[in-house]
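need a structure here:
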Amino acid sequence: MINKLKDQPNPFSGSRVDTPFQNHPDYPDTYHQQFITLESILKDIKLDSNHQSKGAVVIGEPGSGKTHLMMRLTQARLSSNRLLFIRQPNHASSILYHIYSRILESLVEQVGSFTQLDYLIINSFHKIVANLPKTTQKDEEIIKALKNDNKNALWGEESYNKLVYWQLIQKRINEWWVKSYSAGGFAPSILKGIVKYCSYTKSEFKDIAKRWLAGQALSNEEAEKVGLPNWGEDISLEAFSLEAISVLGKLSTLDEPLIIIFDQLEGLGLPHNKEILLNFGKNLKEIFTHVPNSLIILNMFPERWEQFKDTFDNSIIGRVSQYQVHLQRPNDQEIEAILKVKLQTLNIPLSQIFLSTDLEDILEQKSVRAVLNRAADYYNYKVSQIPLPSIKVEIRKLDGIEKIEQQLRVLVSQQQVLTDAFLSMIQEIQKPGSVDIIDLVEKLVPDVKSVEQQIEEYVIEYLTKQKVYLEGQYNSLPIISDSDDIGKLKTIAEALNHMKPIKLTLYRLGKRVLPEHIVVETDHQNYVIGFLHIAPNTSITSRISNFNELVCLHPKDRFGLFRDDRLSEIKGNVAKEKVNQLKNASNGDFVLFSKQDRIQLELTYKLIIDIQNKDLDVDLKSALKVFVTHQEWYHWLFTMFGFTKPTA
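This next block holds a predicted model:
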């Protein structure tokens, strides 16, 4: 039986749920009451004639299953409700834009044959037409096509009828909006853009429409392709984002309540993120005020929730925590049931994998995730003879009896490994022919690794898996913004302070607009890192020109201006001339941010955020050390923070 399992993946690995859109084995009796509570809140919002939004804080220790509960809610509700997942904001001046960008990314997630945004528009049109005193033949044709699942009518080859249908959908939604709200502000344009996005089948056009919906100016050529008016250069992205989220909330009153989930917020409690935290609270209040028909959920650790209550006044806390959902560790029977669910893919009873003493050790872990991780360790030991790691518990925090029990458990584990190795050696020696004892020992006796080696291997395993995931996601173009990338760089810089002092600042040039940038002050030289992801129009020329002036004003500094190479090429003659000036400067460069660069930035950032959120059980300094001591994980970005590339 064990030999057959060697070709199967470890059913207990991958215990962490990164986003609610993932699919992991689920035991529905765990946190069933908490799930029912969230469902009932959604029902209350739907039945409320005012569609007032409500807040819920889901409070649980690291690894307790907060995001897993969100996954269950997603699987139960994704066919009816729109679920929006928002990671931690990282830039104090772009909180609302960050939230809206992540909402938009969630809305374009595929749910079966359509995106969440498609369902929102389809269901809204259904409701609008159902309430019309008189419908046209085209109205009926669209409803009939949707009822009969005739996708070709709306999403087939380009045709006159298809164009007419989508024009009618836009007309009906616009009429409803003007009648229910007003024709002012960004709203009518946003609704037009949403319908445009849904009408396209070609990925090129959908991508352009998505960037337009994100408030990003398009090149003249792109704006002409999709027939949308370009946004002005003086648009306030924060004001735009709040109105866009409000439009989605109001549109959802024709559909089902929105489910807006804020997760991975632990880093906001760190001292250097105080301004981001304060602005986050202020803007969260704005969302509750202006966005109806939404269940707004915050996933938090107990101590972080206490910090939030100490930081914000009752006008914010009262709205956010109308409901508090607490996740306590499930009892041992439920935990055992979760383990059995994990094993269902292999169709093997729990008792055939684990001894009673194994199970006792597994069930003693403090959280659901810790239980699954320990089960994964035992499974690796049983199936692949990988030595069982010692439990990561600080012995000094245990009382006398607990300390002895802990030490005995580690000794028994080590003794078992050595006993198995000894028995294997005896079997080999008894075989006919000469035996090389040294070679046999190397082959059969497990290599005893130091704690540092174990941590290093643990981090490298994490990085390897995450890199594969990021490479797979690379062509699914997210909403890229200067503020988000600079926020990621600041987060990385603050984390690297655990290894060496790093001072950050920025430059100003009067009232002129510069690209988003940071100045990293090191012992030898200052490095200026900027991003310029905006559309190649007139403003891009002026920003590069202003950046070039900084390059001349600070000849001892090293400047780098980066642009994601998936974005539109800079074609204007004047802009190209400014780019060449920067490239030819002795202390400056304009660099297209390649796939490798992007993956390294995202990988480093994700590692830090996962450690802050205690999703990765390792200290920050040890994890970051892998980047700067291993050639294969080193990137030139670390050079800009004062590190030297390791030699072979």
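
drop to CA atoms for contacts and neighbour counts, all remaining ones
Noted.

which residues does residue 110 contact?
Neighbour list for residue 110: residue 116 [criterion: CA atoms under 8 Å, 6 or more residues apart in numbering].

residue 59 in helix, strand or coil?
strand (DSSP: H, G, I helix; E, B strand; the rest coil).

contacts only, for it.
Contacts of residue 59 were listed using CA under 8 Å, 6+ apart, and they are 66, 299-302, 305, 324-327.

filter the residues you listed to the buried ones?
Taking 16 or more other CA atoms under 10 Å as the criterion, what is buried in these is 66, 299-301, 305, 324-327.

tell me the helices and strands packed up against the longest helix seen in the chain.
In the chain, ranked by residue count with DSSP state H as the criterion, the top helix is helix 400-429. Packing contacts for helix 400-429, counted by 3 or more CA pairs under 8 Å, 6 or more residues apart in numbering; DSSP states H and E, involve helix 437-444.

and the helix it packs on, which residues are buried?
Neighbour counts using 16+ other CA under 10 Å place residue 444 of helix 437-444 among the buried residues.

do stretch 183-191 as well
Within stretch 183-191, the residues that qualify as buried by neighbour count (16+ other CA under 10 Å) are 187-191.

ends of it, how far apart?
11 Å (CA to CA, to the nearest Å).

re the thing from before, for residue 167, state which of the buried ones among the contacts of residue 59 is nearest.
Each of the buried ones among the contacts of residue 59 was scored against residue 167 by CA to CA, and residue 299 proved nearest at 40.6 Å.

how about the nearest residue to the closest one, chain neighbours excluded?
Nearest residue to residue 299 in three dimensions, chain neighbours excluded: residue 58, at 4.8 Å (CA to CA, 6 or more residues apart in numbering).

ok, now residue 619?
If the residues on either side of it in the chain are set aside, residue 619 comes closest to residue 611, at 7.2 Å by CA to CA, 6+ apart.

one more sequence to fold, the one below, so I can look at both together:
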Amino acid sequence: QQHPDRREVFESEFNDLKIVVEEISQDPNHQSRGIVVIGEPGSGKTHLMMRLAQDILETNRLLYIRQPNNAQAVIFHTYSRILESLIESVQSSSHNQLEYLIAHSFAQILENLQSNSTVLTQRDKKILEVMQKNPLKLFSDLAKAETQTKRNYWEHIEKRALNWWDKNYSPAGYAPQIFKGILRFCRYSDPSRRRIVTQWLAMNDLPAEELEKVQLLPWSEEMSREEISLEAIKVLGCLSVLEKPLLLIFDQLEGLGQEHNESLLWSFGESIKEILTHVPNSLVILNLFPHRWQQFKQVFDGSVVHRISQSEIVLKKPPISALKKLLNLRAEMVGFTIEELFTNSEIDKIVRANSIRGVLSTASNFYREKVYNISLPKKYDVDSPSSTPNVASFTIPWQELNERLGRMEKLMFKIAEKLDIEVENLAEEVVVISEQSEVLAKDESEQSEALAKDEVVLNEPILISPRDSIKEYFDRQKVKLKAKFMEHQILTDLDDVGKLEMIIRFFQDSWDKLEIEVLSLGKRVTPEHLVIKIEQHQCVIAFLHEGGSKFCARMRNYNELMSYHPSLQFKLCRDETDYPITGRKSRQQLDNFKSLPRGDLIILNSEQRILFELIYQTIVDIQNLDLEASVDEIIKFISSEYSNFWLWKILPI
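Okay, here's the model as predicted:
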């Protein structure tokens, strides 16, 4: 993300991060390390990560991992989120992070072959020639898309790369398959083929005809996703040795500290230790609140604490002088200083906020109160109106002021969006200055008179309710999620069940005597599910995104579970983007399920999927204090505004 920045703010802490990255790169053993970045809510942890991204994204892969929600699949969750990060486009580039990684690492493989006096083929020489201009030319300058020439080149690239892997690591295990899948993803430019490879890399069971298109073999029925996920992350770490260290950033982890997540927290710590032990050339960063890190240390094994926190970086609130410079940086970009915008008393209130985010949020609220007459939140101890200058006090022409304020408003909103700052009471629609002047001057004569006197007449203060603020937050998040789901989002049964449990626990006071449990069918695998019991209703909600033989076996077991529990309603959730069920036996099992009165298939369309993700993300933001709203206010809003949510039709609130 691009955003204004004062480099002297957290300059020392930032340099400490870069030094550790460089130390890993220079270490002959490329041993991975852990860092805990500690700071209060809004202290700048995410901002520091964005600054790091700005500086090293050309050479390092930055991979964001949100909180896991299933104790049995923390490494698989980590790998899935890494894969999502890798296939996202790098800003100001037509390529994604996975292409960057393969291009730079393969260029190094060929250079190593050349320096070792290996006889290079004509194809080797051509590839080297193309990549010397820019390694990313590997994807555009070898041949035209989807031609036999391109296919020949990429078969050669795969052969060279896999030979390098066998020679330097091992041909055994799952790693060569994963590496082949990564190369196959980069080989194709066709989005449909890339989607197939992405789903294969995510270890989903795909139809045979789809796998045939990309020449990949199905995964074994007996595979362990945790084991393969660790192997896959290790492959990425090994490739990064040829480039620069991986940065694995774990963020929004506050929910792990809840009482019912104690086993998940313990599993998370053990999984991070496994990654640090087996994955080379990586820096694992945990962003945490101070009190939460103290709690984690009480739960984690001592060896885990040692590996995770080999370094600790504590972010404290910058001095007032630095905060004023930060505010002026934003104001001066459109020709203002903070002294022109605010009184000394207001500036004092702004910089006394608890965190950097609080400072920016407070400044934005004061600014909007001046320009749009939107009342300040009650928490501010404001001066009397007479002590607050209006827009007319600026000694610049109205037209120039008009233009400056328009630019200022766009800038402030852009800053808030780029930094993921949830500015309190942020207006949903920006009121442009020309529209504001129409409100301020109700007719031509009033407007002419006001402009002649260089005065602005304000209406009564505009009050924005907590509900309005929540709606504005939901609208912004919905836009982000829609854009995100246009990419290749990786859906997994375990992740969805974890999200479902978090949503249900958040709304638990809406039902009487809530109980959550899981059914068992011996050693046989059933769809990932929860049994939800409330006083009025009992049901099982399962997710099954898989296809092929896995779908058939798990669906058969789900039907058997239903026969053993006649008092329960059974729901099965799939997404409209999942591969259709075409196998005869699979269709028969699904039809058997739907034919029973207690069996209900729920297909989530894009609107319902985004709503599911939106409610989940809202809960995460509340837990991580990234959204200033009470639990009661959020529950009331969701209950009334989204009464069509599919979950409420199963569990009325």
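
residues in contact with the aligned partner of residue 304 of the second structure in the first structure?
Residue correspondence, TM-score structural alignment: residue 304 of the second structure in this structure matches residue 316 in the first structure. Residue 316 of the first structure makes contact with 281-282, 284-285 under the criterion CA under 8 Å, 6+ apart.

how does it look with 10 Å?
Contact analysis of residue 316 of the first structure by CA atoms under 10 Å, 6 or more residues apart in numbering lists 281-286, 288, 308-309.

cool, residue 198 of the second structure as well?
When contacts are taken as CA under 10 Å, 6+ apart, residue 198 of the second structure is in contact with 83-84, 87, 181-182, 184-185, 192, 204, 488-490.

repeat for residue 158 of the first structure
152, 200-201.

out of the contacts of residue 316 of the first structure, which are buried?
When these are checked against 16+ other CA under 10 Å, the ones flagged as buried are 281-285, 288, 308.

and which of those is nearest residue 168 of the first structure?
residue 288 (32.1 Å).

the closest one matches what in the second structure?
Under the alignment defined by TM-score structural alignment, residue 288 of the first structure is paired with residue 276 of the second structure.

same thing with residue 86 of the first structure?
The pairwise alignment with the second structure assigns residue 86 of the first structure to residue 65, based on TM-score structural alignment.

give me the nearest residue to its match, chain neighbours excluded.
Computed as CA to CA, 6+ apart, the closest residue to residue 65 of the second structure that is not its neighbour in sequence is residue 250, at 4.8 Å.

quick one, what contacts the aligned partner of the one you found in the first structure?
Here residue 250 of the second structure is matched to residue 262 in the first structure, going by TM-score structural alignment. When contacts are counted by CA under 10 Å, 6+ apart, residue 262 of the first structure is found next to 57, 67, 84-89, 99, 296-300.

what's residue 584 of the first structure aligned with over in the second structure?
Matched across to the second structure, residue 584 of the first structure falls on residue 595, judged by TM-score structural alignment.

and the helix or strand where residue 262 of the second structure lies, how far from the first structure on average?
Using DSSP states H and E, residue 262 of the second structure sits in helix 262-278. Per the superposition on the first structure, helix 262-278 of the second structure and its aligned residues are separated by 0.6 Å on average (mean CA distance after the TM-score superposition for the first structure).

which residue in the second structure lines up with residue 382 of the first structure?
Matched across to the second structure, residue 382 of the first structure falls on residue 370, judged by TM-score structural alignment.

roughly how far does that match sit from residue 469 of the second structure?
Look at residue 370 of the second structure and residue 469 of the second structure: by CA to CA, they are 19 Å apart.

do residue 107 of the second structure as well
With distances defined as CA to CA, the gap from residue 107 of the second structure to residue 469 of the second structure amounts to 50 Å.

with residue 382 of the second structure instead?
The separation that residue 382 of the second structure has from residue 469 of the second structure, given CA to CA, amounts to 20 Å.

who's more crowded, these two?
Using other CA atoms under 10 Å as the criterion, residue 382 of the second structure and residue 469 rank with residue 469 on top: 20 against 15.

okay, now the nearest residue to the match of residue 382 of the first structure once chain neighbours are set aside: neighbour count?
Here the nearest residue to residue 370 of the second structure in space, its sequence neighbours aside, is residue 390; by CA to CA, 6+ apart that works out to 6.5 Å. Other residues near residue 390 of the second structure come to 19 when the count uses other CA under 10 Å.

what of residue 472 of the first structure?
Residues contacting residue 472 of the first structure under the criterion other CA under 10 Å number 10.
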